[in-house]
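> Got a predicted model here, sequence first, then my questions.
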Amino acid sequence: MDLFDAQGVDDTGVPSYSATAPLAVRMRPTSLDEVVGQDHLLGEGAPLRRLLEPAREGAPVVSSVILWGPPGTGKTTLAYLVARASGRHFEELSAVSAGVKDIREVVASAKRRTAATGEDTVLFVDEVHRFSKSQQDALLPAVENRWVTLVAATTENPSFSVISPLLSRSLLLTLHPLDEAAIRVLVDRALTDTRGLGGRLTLEEDATSALVHVAGSDARRSLTLLEAAAGAATDAGRTDVTVEDVEVAANQALVRWDQDQHYDVTSAFIKSMRGSDVDAAIHYLARMIEAGEDPRFIARRIMICASEDVGLAAPEILPLTVAAAQAVALVGMPEAQLILSEAVIAVATAPKSNAATTAIFQALADLRAGKGGPVPAHLRDAHYAGAEGLGHGKGYVYAHDAPHSVAAQQYLPDDLVGTRYYEPTTNGTEAMITKRLARIRELLAMR
């Protein structure tokens, strides 16, 4: 049975719900038109779209699929739609409670059903990453022999959580986190739909913004919060749901977070890291997290700061922040806040240099000002027929044949000879680069 306390099943075996079921359950899409945020999986001819179409004799066989995405993005919903729309029989197992015996019983029933009536079976396995290797192994014969069409859902990277034989026999479909516009569509629908609040209450704009930020990309959480906030308003004898009601529902004082706050706090966050005030940087990180800012956006800003403001003064910081961004994407909130904190502290406390940033900006400015003549002839490509006759490569000195592997010859175009773009600082690792670069430039000038 479904984790949301189903009241029964329909003719295909898909759970059905009464009016007393939670709002998030009642509002689960019952048609493809109600699905939001996953257009990339539902285009014409897409494997998932074919699964959502009625099974036809002679039609191409659709592989089993693994749906990978964050919580509340529609994995269970899509599995239910597959069963309803295709007319296939539906069976559901939760990896939290099912064992090998349960898997074998479902597969055996599917084989009998196919033999007796020709009806195919969709087996939905929620949180498949929680299955042990032996439990996943038990699914292999059923998937390989197409006794069932497996639709498995996971919030963890299947490359690490699903055994290779099962992964190779299934299509991996990645669900995108829902953006703010998609969450708003779901909230607005729940306010007006008869399955939901039926137009009995309204949601103030500030309350909508607060609810969307707190919910993040989780559709289920957005509707759970809406239901609790609506309950708070109803208990107070009101039909309008306010920010205060959302605060009660979320059990927290919400940070007011409009567009100006987004830009202002982000700006202060970056400038605090650049200015090496680690405490201020952590404060602004906490404000963004508490307001429901997308952790992937925060991770991107940290990476940019590592490149722009730390640079080669501590070249190890950029790969650290890249690894942090990847970890944030894999882990998700709330644990991702620990990873973000570590990355922020590393950037804020690192020695700083914007020399690499300044170098590329100045070089681009020269190009846009019309500077930058022809490439010197001895540096041009000499590998094609006729290049030698044009003087290409003539007089070129191979750097590794020169003392210290520094060949003293002209590299810049004539109109830029003597120009210096990169001027390293004496901070951190760049102190060593400064000394080495001074000697390199001396050698280059000896032509």
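Yep, it's here.

> hey, let's count contacts and neighbours off CA atoms from now on
Will do.

> just the strands in the stretch 151-300 of the chain please.
Ranges of strands in the stretch 151-300 of the chain, per DSSP state E, counting those that start in this stretch, are 170-174, 202-203, 240-241.

> Quick check: which of those strands is nearest to L67?
Shortest distance between L67 and the strands of the stretch 151-300 of the chain, using C-alpha to C-alpha, is found for strand 170-174: 5.1 Å.

> what's near enough to touch the nearest residue to A299 once chain neighbours are set aside?
Spatially, and ignoring its direct neighbours in sequence, A299 is nearest to A325 (5.1 Å; C-alpha to C-alpha, 6 or more residues apart in numbering). Shown in contact with A325 (C-alpha atoms under 8 Å, 6 or more residues apart in numbering): 296, 299-300, 303.

> Out of those residues, which end up buried?
296, 299, 303 (16 or more other C-alpha atoms under 10 Å).

> Tell me who's in contact with the closest residue in space to the last one that isn't next to it in sequence.
Among residues not flanking M303 along the chain, T321 sits closest, at 5.3 Å (C-alpha to C-alpha, 6+ apart). Neighbouring residues of T321 by C-alpha under 8 Å, 6+ apart: 299, 302-303, 306, 343.

> residues near the nearest residue to K352 once chain neighbours are set aside, how many?
Distances taken as C-alpha to C-alpha, 6+ apart place V310 nearest to K352, at 4.3 Å, with adjacent residues excluded. For V310, the count of nearby residues is 29 (other C-alpha atoms under 10 Å).

> here's the one I want to compare it with:
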Amino acid sequence: MEPLASKLRPKSLNEVLGQTHLIGEGKLLTSMVKSGTLMNMIFYGPPGIGKTTVARLLADLTERKFISLNASTDSLKDVKNALDELNMFMGQKGLLLYIDEIHLFNRRNQQVLLDYMESGRIILVGSTTENPHFAVFKALISRAIVVEFKPLEFEDVMNGILRALEYYKEEHDITDIHITKESLQFIASLANGDMRKALNNLELILMANDKVNQNVMEISQSDVEMILQRKIINFDMDGDYHYDLLSAFQKSIRGSDENASLLYLAMLLKGGDLISVNRRLLVIAAEDIGLANPQAIAIVKACTDAALTLGLPEARIPLAQAVILLATSPKSNSVITAVDSAMNIIDSTSVLELPAHLRDGHYEGAKSLGRMQKYVYPHGFKNNYVKQNYMPKGLERKIFYKPGTNKYEEATKLYWKNIKED
């Protein structure tokens, strides 16, 4: 029997949930389809967000034959067999070869692909959940563009679930399906941006429940908990409690209480909310720790990337590492204070006149306009610094950044004080 997730595959790019940075008027993939010209691409992103579906749509919309292989199971022979079929597709505009988990192909397999790519006989679209700049051979990366797919927003997954319920009712001639909003939100949050996982879980729940009468299906919260073998945390993913919990999480880290921070992390993860946790940790690293521990954001990014790759329950380990690091780090809000101060100036000033010596002078006629004529190149001076004005007219003495009272920022402040007052 065909799975529900397969039945609900989008039939057009407009039906693809999320990925608005790639799909839409003027966006990369939509523009390719409009022009009828595809490039070799590596799709990079977590599972269940539409990479295979989009590849299939690109082939259909540009009238190309679509052949799909999986690098974890298919061999070099399978690749060659697929490529040898090229001559059979004379009635179409070519072949789009899609290879899932392309990072698992060895160098020899990838070299075979390169020969066909360079001849222009195929369009290769590979997909990977690993960072292709590290996991895929550089020779292949240099001949393709990396297209990053983002995890689906919670709202995207909820919309997909609601669409699936309507489809299921129509397919099975059901008037209504009674299931609580909290249950649907739990299914969505448990998926962590993976639509296929959400639809598979929903289908398990639907298949396990019979209609109470000819036209209505009743699904209780306990039914959902029994099938998913997880207790539903009673907070509203759209409502106040969810955001209150995230707020308490950030304030506890800002307040350097690692134990409270870990408790709120556990509560969020029990609700299956991996995406919000990752985003909040990255914000905290810049907003609350900032330059007091400049390496924190790099470490947190590595931890959150690891969490998305691992998924729950293992994701709890790198996320706990990030939480403890941030909670126990020295704190500084100098970064957010500085940028917000600059943003406020923009909002309150109608026109900012850029200094003439900072404007572009690399074009004919720039000299006569005074562009870049008095610019002084700092690298020609001691300590790579020379005093000159960089601010727009009227803001020459304006200060946005005020160093925090921590070891790193105080050392930086002393360094520049010695140089600028020398």
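Alright, I've got the coordinates. In this text, all values refer to a predicted model and were calculated from it rather than measured experimentally.

> want to throw the strands of the stretch 151-300 of the first structure into JSON lines with distance to R130 of the first structure and mean neighbour count?
Compiled in JSON lines, those are given as follows (distance: least, C-alpha to C-alpha, whole Å; neighbours: other C-alpha atoms under 10 Å):
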{"stretch": "strand 170-174", "distance to R130 of the first structure": "17", "mean neighbour count": "18"}
{"stretch": "strand 202-203", "distance to R130 of the first structure": "38", "mean neighbour count": "20"}
{"stretch": "strand 240-241", "distance to R130 of the first structure": "38", "mean neighbour count": "20"}
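
> Columns distance to T358 of the first structure on top of those strands, output as CSV?
CSV is the format used below for the strands of the stretch 151-300 of the first structure (distance: least, C-alpha to C-alpha, whole Å):
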stretch, distance to T358 of the first structure
strand 170-174, 39
strand 202-203, 48
strand 240-241, 50
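
> For the first structure, which residue occupies the most central location?
Nearest to the geometric centre of the first structure sits A329, at 5.2 Å (C-alpha atoms, centre = their mean).

> check contacts around that one.
Contacts for A329 of the first structure (C-alpha under 8 Å, 6+ apart) come out as R296.

> could you list every residue that touches the residue sitting furthest away from the middle of the second structure?
Distance from the C-alpha centroid of the second structure, by C-alpha atoms, centre = their mean, peaks at S368 (46.7 Å). Going by C-alpha under 8 Å, 6+ apart, S368 of the second structure touches no other residue.

> counterpart of W68 of the first structure in the second structure?
Matched across to the second structure, W68 of the first structure falls on Y44, judged by TM-score structural alignment.

> Its match reaches T129, doesn't it?
Yes: at 5.8 Å, Y44 of the second structure counts as touching T129 under the criterion of C-alpha atoms under 8 Å.

> number of nearby residues for the closest residue to P3 of the second structure other than its chain neighbours?
Leaving aside its chain neighbours, P3 of the second structure sits nearest to N200 (7.6 Å; criterion: C-alpha to C-alpha, 6+ apart). Neighbour count for N200 of the second structure, taken as other C-alpha under 10 Å: 17.

> Then I122 of the second structure?
I122 of the second structure: 23 surrounding residues under other C-alpha under 10 Å.

> next one: A181 of the first structure
Per other C-alpha under 10 Å, the neighbour tally for A181 of the first structure reads 12.

> how about S142 of the second structure, what's its match in the first structure?
Aligned by TM-score structural alignment, S142 of the second structure pairs with S168 of the first structure.

> no no, G120 of the second structure
By TM-score structural alignment, G120 of the second structure lines up with R146.

> neighbours of that match, just the number please.
Residues lying near R146 of the first structure (other C-alpha under 10 Å) number 18.

> Helix, strand, or coil at it?
The three-state assignment at R146 of the first structure reads coil, by DSSP: H, G, I helix; E, B strand; the rest coil.

> Check the gap between it and D206 of the first structure for me.
51 Å (C-alpha to C-alpha, to the nearest Å).

> picking that back up, state the distance from the residue nearest to the centre of the first structure to T155 of the first structure.
Distance of A329 of the first structure to T155 of the first structure, given as C-alpha to C-alpha: 11 Å.

> L114 of the second structure: which element?
Using DSSP states H and E, L114 of the second structure maps to helix 107-119.

> Give me the buried stretch members for that helix, please.
Buried residues in helix 107-119 of the second structure, counting neighbours by 16+ other C-alpha under 10 Å, are found at 109-110, 113-114, 117.

> Quick one: residues in contact with it.
For helix 107-119 of the second structure, the surrounding residues in contact (C-alpha under 8 Å, 6+ apart) are 40, 76, 79, 122-124, 137, 139-140, 143.

> Columns distance to I205 of the second structure on top of those, output as a markdown table?
Putting the contacts of helix 107-119 of the second structure into a markdown table (distance: C-alpha to C-alpha, whole Å) gives the following:
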| residue | distance to I205 of the second structure |
| --- | --- |
| N40 | 40 |
| L76 | 40 |
| V79 | 38 |
| I122 | 42 |
| I123 | 40 |
| L124 | 38 |
| F137 | 42 |
| A139 | 46 |
| L140 | 43 |
| R143 | 45 |
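
> among those residues, which ones are buried?
Buried by 16+ other C-alpha under 10 Å: 40, 76, 79, 122-124, 137, 140, 143, out of the contacts of helix 107-119 of the second structure.

> now, which of the contacts of A325 of the first structure sits nearest T202 of the first structure?
If you rank the contacts of A325 of the first structure by distance to T202 of the first structure using C-alpha to C-alpha, R296 comes first, at 31.5 Å.

> ok, that closest one touching V328?
Yes: using C-alpha under 8 Å, R296 of the first structure is in contact with V328, at 6.8 Å.

> For these two, list the residues in contact with both.
Counting by C-alpha under 8 Å, 6+ apart, R296 of the first structure and V328 have no contacts in common.

> Could you report the neighbour count for the nearest residue to K387 of the second structure once chain neighbours are set aside?
Closest residue in space to K387 of the second structure, ignoring its immediate chain neighbours: K420 at 7.6 Å, by C-alpha to C-alpha, 6+ apart. As a burial measure, K420 of the second structure scores 12 neighbours (other C-alpha under 10 Å).
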